[in-house]
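Asker: Sequence first, then the predicted structure:
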Amino acid sequence: MIKSAFEYLVGLGNTRIETIGDQKFATQPLHPVKMATPATILVHSLSGLVEYLQSEFDGPDSLMVHVNSPTEVECFSNFNRDFARNRLIKAQAMLPEFSFERWLDPESFNIKLQSCFVPNFDREVMLKVVGNIKEDAVKTYGDDGVSQTVTAKTGVATMEQVVVPNPVVLAPYRTFVEVEQPASEFIFRMQSGPKCALFEADGGAWKLKAMQSIKDYLHVALDKEVDAGRLVIIA
């Protein structure tokens, strides 16, 4: 047993490459020694990404900046001998949380409208409707499949049937704050309880707008690096 063990250990150091037909085989398993790649720096703003690239902290090598999504941008180098890239830095947007297609009570919905959406005309109309609903009358609302009405306070002591705005154009905070938040259409619905919910109605087109806005921002902020051929920005 000891002799066979020694023969095995000696055999480990005698790896050969044999050719059988058109195929090459190794007499021992081989494992590639991969080149090391750096840990990715994480930032939460486009300005942080721009400052890093302008500093040339890790050298002036040619880099590519890829806008992966409305909330993520990463920068990487050419591939190395292992066809792996150095992913140097990634920017991930920090955004307030809002759940679409989820029913909320009027108070919670009101707070989310004010904290998670850019002020505009439709947002103000919705705030007035949601903020003045009479809880004891919400169960009696009309619905023809598209429009809805609720009983709401319209004056000091006046109650009227108020039409619920639908669809509405809103701009939630859903991309980096350095660029304009893309506005899109939403379906605003209410149900007895009372409860309110928003449903996206643009098929995700806002994502393309946001990504193009990020690309335009980076092109302006990094125009010298792009003109010098050191950076390529894609979306």
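Answerer: Nice, I can see it. As the structure is a prediction and not an experimental result, all values here were calculated from the model. Residues are numbered from 1 along each chain as shown.

Asker: Could you use CA atoms for every contact and neighbour count after this?
Answerer: Fine.

Asker: ok, which stretches of the protein are strands?
Answerer: Assigned by DSSP state E, the strands in the chain fall at 17-20, 23-26, 41-43, 63-69, 72-79, 85-92, 148-153, 159-164, 168-170, 184-191, 195-200, 231-234.

Asker: what does the third one contact?
Answerer: Just to be clear, that refers to strand 41-43. For strand 41-43, the surrounding residues in contact (CA atoms under 8 Å, 6 or more residues apart in numbering) are Leu49, Leu88, Ile89, Lys90, Ala91, Gln92.

Asker: which one is the fourth one nearest to, not counting chain neighbours?
Answerer: The reference is to Lys90. Glu74 (4.2 Å; CA to CA, 6 or more residues apart in numbering).

Asker: Next up, a structure to set beside the first:
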Amino acid sequence: MDRSAIEKIVELGAPNIHVEGGYTYSDKELNVIEGPKVPTLTFHTLEGLVYTLLAEQAEFNGPLLIDVNDEATVKVFSAISLNDRQREVPYLVRAELVSIPFNQRLDYETMMITLKSKFVETPELLELVKLLGTITEENSAQLSDDGFTQTVVVRKGIALKDNKAVNPIVNLKPYRTFNEVEQPESQFLLRLSEGGNVALYEADGGAWKLQARRNVADYLKSALADLIEAGRVIVVE
């Protein structure tokens, strides 16, 4: 019998288990047979998750852990299985968010449409829209001729009709998390440039993400208060 045949017989044999110093050792790799798990059900609203949890939470053996992963994602985990030490992920919520062109120059008409369709209407937003409505693109030349010399003055760029001062920092509420919760307010740097271009640069260092997660967690804690009090649901952020 050759060596490969002997090694194959050894491989097919039962593993040798040895306990030493409180640790269990094996001469073969052992794999845990996982128990059956439910497929993940995906939602796009927090309201859909709440209704489903109220209807189905009794089907799970232990408390469900709701993790507000980020401003647009919520994951629900089951309790740890006693058989394979794994968790199910029965529910997942992903917000359907609009794309907002921050940190880039837009013509003022596109910026006006963006502000009106992708931001919560607030007094400061209305003031900004009113300000941008006074923008004119200036591209003119004035000729002066006294019979001996000619002078030409060329003006290019953008101007404000009412000659208003522009506040460079604005506080706005873009739609950046689930619609069921209050959108977090954050600061933006407003820049006007030649060619009638306008840009909004994020200026809060990403602090809005923390507030968004807190708003989502607060919504779930309120909507699932009875299940939380009964120890059937835990909400973390």
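Answerer: Sure thing, it's come through. Given the structure is predicted, the values throughout are model-derived calculations rather than measurements.

Asker: For the contacts of strand 41-43 of structure 1, work out which two are farthest apart.
Answerer: The span of the contacts of strand 41-43 of structure 1, defined through CA to CA, is set by Leu88 and Gln92 at 13.6 Å.

Asker: rewinding a little: point out the one among the strands of structure 1 that comes closest to Lys224 of structure 1.
Answerer: strand 231-234 (9.1 Å).

Asker: how about the closest one, which residues of structure 2 does it hit?
Answerer: Mapped onto structure 2 using TM-score structural alignment, strand 231-234 of structure 1 spans residues 233-236.

Asker: and the matching stretch, how far from the chain's centre?
Answerer: Put simply, stretch 233-236 of structure 2 sits 19 Å off its chain's centre (CA atoms, centre = their mean, to the nearest Å).

Asker: Tell me which residues of it come out buried.
Answerer: Val233, Ile234, Val235 (16 or more other CA atoms under 10 Å).

Asker: could you dump the residues you listed to a markdown table with distance to Glu121 of structure 2?
Answerer: Shown next, in a markdown table, are those (distance: CA to CA, whole Å):
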| residue | distance to Glu121 of structure 2 |
| --- | --- |
| Val233 | 35 |
| Ile234 | 34 |
| Val235 | 30 |
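
Asker: out of the residues you listed, who's nearest Ala212 of structure 2?
Answerer: Closest to Ala212 of structure 2, out of all of those and judged by CA to CA, is Val235, at 14.7 Å.

Asker: show me the residues around that closest one that make contact.
Answerer: Contacts of Val235 of structure 2 by CA under 8 Å, 6+ apart are Leu65, Ile66, Asp67, Val68, Ala217, Leu220, Lys221.

Asker: I am assuming the fourth one contacts Ile234, so please confirm or correct that.
Answerer: No - with contact taken as CA atoms under 8 Å, Val68 of structure 2 and Ile234 are classed as non-touching, separated by 10.9 Å.

Asker: dump the residue contacts of the most centrally placed residue in structure 1.
Answerer: Nearest residue to the geometric centre of structure 1 (CA atoms, centre = their mean): Thr71, 2.9 Å. Contacts of Thr71 of structure 1 were listed using CA under 8 Å, 6+ apart, and they are Ala91, Gln92, Ala93, Arg174, Thr175, Phe176.

Asker: what's the answer for Gly133 of structure 2, then?
Answerer: By CA under 8 Å, 6+ apart, the contact set of Gly133 of structure 2 is empty.

Asker: what do we get in structure 1 for it?
Answerer: Per TM-score structural alignment, Gly133 of structure 2 is aligned with Gly131.

Asker: Tell me which of the strands of structure 1 sits most buried.
Answerer: strand 148-153 (a mean of 21; mean count of other CA atoms under 10 Å).

Asker: Give me the distance between that strand and the centre of its chain.
Answerer: That offset, for strand 148-153 of structure 1, works out to 36 Å (CA atoms, centre = their mean).

Asker: Near the equivalent of Ala217 of structure 2 over in structure 1, how many other residues are there?
Answerer: By TM-score structural alignment, Ala217 of structure 2 lines up with Lys215 in structure 1. Using other CA atoms under 10 Å, Lys215 of structure 1 is surrounded by 20 other residues.

Asker: Please apply the same query to Gln150 of structure 2.
Answerer: Residues lying near Gln150 of structure 2 (other CA under 10 Å) number 9.

Asker: All set now, cheers.
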